[in-house]
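Colleague: Pasting the sequence and the predicted model now:
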Amino acid sequence: MYEVEYYGENNKYPVIEFISSQSPKEQAKILREIDLLSEFGLSLGMPHIKKLQDTNLWELRIKHSSNIFRVFYFHFIEGKFILLHAIKKTTNKTPKKDINIAIKRKNKYLKGSE
């Protein structure tokens, strides 16, 4: 089993807030994928996870009906993943601004764990 931690800042947890804002069925699907990540880690492979090029970030890839979701995370230490940011994908390409948010949160997290 792997540990999954939700990134938090000022008592706000962006991924949890994002999941809570979705429909109950979408919430269940997203949480199921997070469970799979905690069970299988990086061996989960495509189509569930994918490493983002030129970053040390990964994306958890979730499809529910016609909706596509992404949860950005990174592998912190052996056996621990930090979920940073989540989006409902509306374009073919993942928006750069969302990747930048995840990178910024990752850097803040790493600074706090020094």
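Modeller: Great, that's in hand. Numbers count the residues shown, from 1 in each chain.
Colleague: C-alpha from now on. contacts and neighbour counts both.
Modeller: Noted.
Colleague: Give me the distance between stretch 38-50 and the centre of its chain.
Modeller: 12 Å (Cα atoms, centre = their mean, to the nearest Å).
Colleague: can you check stretch 22-32 too?
Modeller: Relative to the centre of its chain, stretch 22-32 is centred 14 Å away, using Cα atoms, centre = their mean.
Colleague: Can you give me the distance of the spatially most central residue of the chain to K89?
Modeller: The centroid of the chain falls nearest to V71 when counting by Cα atoms, centre = their mean (2.6 Å). If you measure V71 against K89 using Cα to Cα, to the nearest Å, the figure is 10 Å.
Colleague: can you check M46 too?
Modeller: Applying Cα to Cα to M46 and K89 gives a distance of 17 Å.
Colleague: try it against this one:
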Amino acid sequence: MDKKVEFEFLELDNKNEVVEFINSLPTKDKAKLLQVISKIETLGLTTAKKMQWIKKLDSEIYEVRSKVGSNIQRCLYFQKVGNQYIITHGFTKKEQKTPRKEIQHAKNLKDKYMRGVNHD
């Protein structure tokens, strides 16, 4: 069994894009997304990969995948340390590929977070 995964939602400048995104979703979509995040935390990354709940987008950014009917939700995240991960933001997916701007946004938030952590 995998080590337990811990997710935290990134908060920068008193703004939490993940919570804002989740709260903007229809009830079923919100419940499914939170359920997927919870299952990943409980069952670990190996199971999550097999179940296609997560996907590596590039060397530093990953996505949590959730779908209700034709509504596809994604939350991007990065590894903080060990089995701790930080979800930067979420979006509703409209096309096959994850938009580059969303990946870039996650990287920008990660960089901002890393600078803040190292210089406090």
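Modeller: Structure's in. What do you need? Because the structure is a prediction, the values reported are computed rather than measured.
Colleague: Got a TM-score for the pair?
Modeller: Once the chains are laid over each other, their TM-score by TM-score structural alignment, normalised by the length of the first structure reads 0.92; 113 aligned residues with a Cα RMSD of 1.2 Å.
Colleague: Can you give me the neighbour number for the equivalent of I30 of the first structure over in the second structure?
Modeller: Alignment note (TM-score structural alignment): I30 of the first structure maps to L33 of the second structure. The local packing of L33 of the second structure (other Cα atoms under 10 Å) involves 23 other residues.
Colleague: Surely L33 of the second structure is in a strand?
Modeller: No. Looking at L33 of the second structure with DSSP: H, G, I helix; E, B strand; the rest coil, it is helix, so not inside a strand.
Colleague: M46 and K89 of the first structure: who's more crowded?
Modeller: Higher neighbour count among M46 of the first structure and K89: K89, with 16 against 11, using other Cα under 10 Å.
Colleague: check contacts around the more buried one.
Modeller: K89 of the first structure is in contact with 67-70, counting by Cα atoms under 8 Å, 6 or more residues apart in numbering.
Colleague: The same query, at a cut-off of 6 Å, please.
Modeller: 68-69 (Cα atoms under 6 Å, 6 or more residues apart in numbering).
Colleague: Map it across to the second structure for me.
Modeller: Per TM-score structural alignment, K89 of the first structure is aligned with K93.
Colleague: Quick one: the strands in the first structure, in order.
Modeller: 3-6, 49-51, 58-64, 67-77, 80-89 (DSSP state E).
Colleague: matching residues in the second structure for the shortest one?
Modeller: So the one you mean is strand 49-51 of the first structure. Taking TM-score structural alignment, strand 49-51 of the first structure hits residues 54-56 over in the second structure.
Colleague: Tell me the gap between that stretch and the middle of its chain.
Modeller: 9 Å.
Colleague: Report the buried residues of it.
Modeller: For stretch 54-56 of the second structure, a neighbour-count test (16 or more other Cα atoms under 10 Å) marks 54-55 as buried.
Colleague: That stretch: average distance to aligned residues in the first structure?
Modeller: With mean Cα distance after the TM-score superposition for the first structure, stretch 54-56 of the second structure departs from the first structure by a mean of 0.6 Å once superposed.
Colleague: re earlier: how near is the match of I30 of the first structure to T42 of the second structure?
Modeller: Counting by Cα to Cα - L33 of the second structure and T42 of the second structure are separated by 14 Å.
Colleague: With G116 of the second structure instead?
Modeller: 29 Å.
Colleague: I am finished for the moment; much appreciated.
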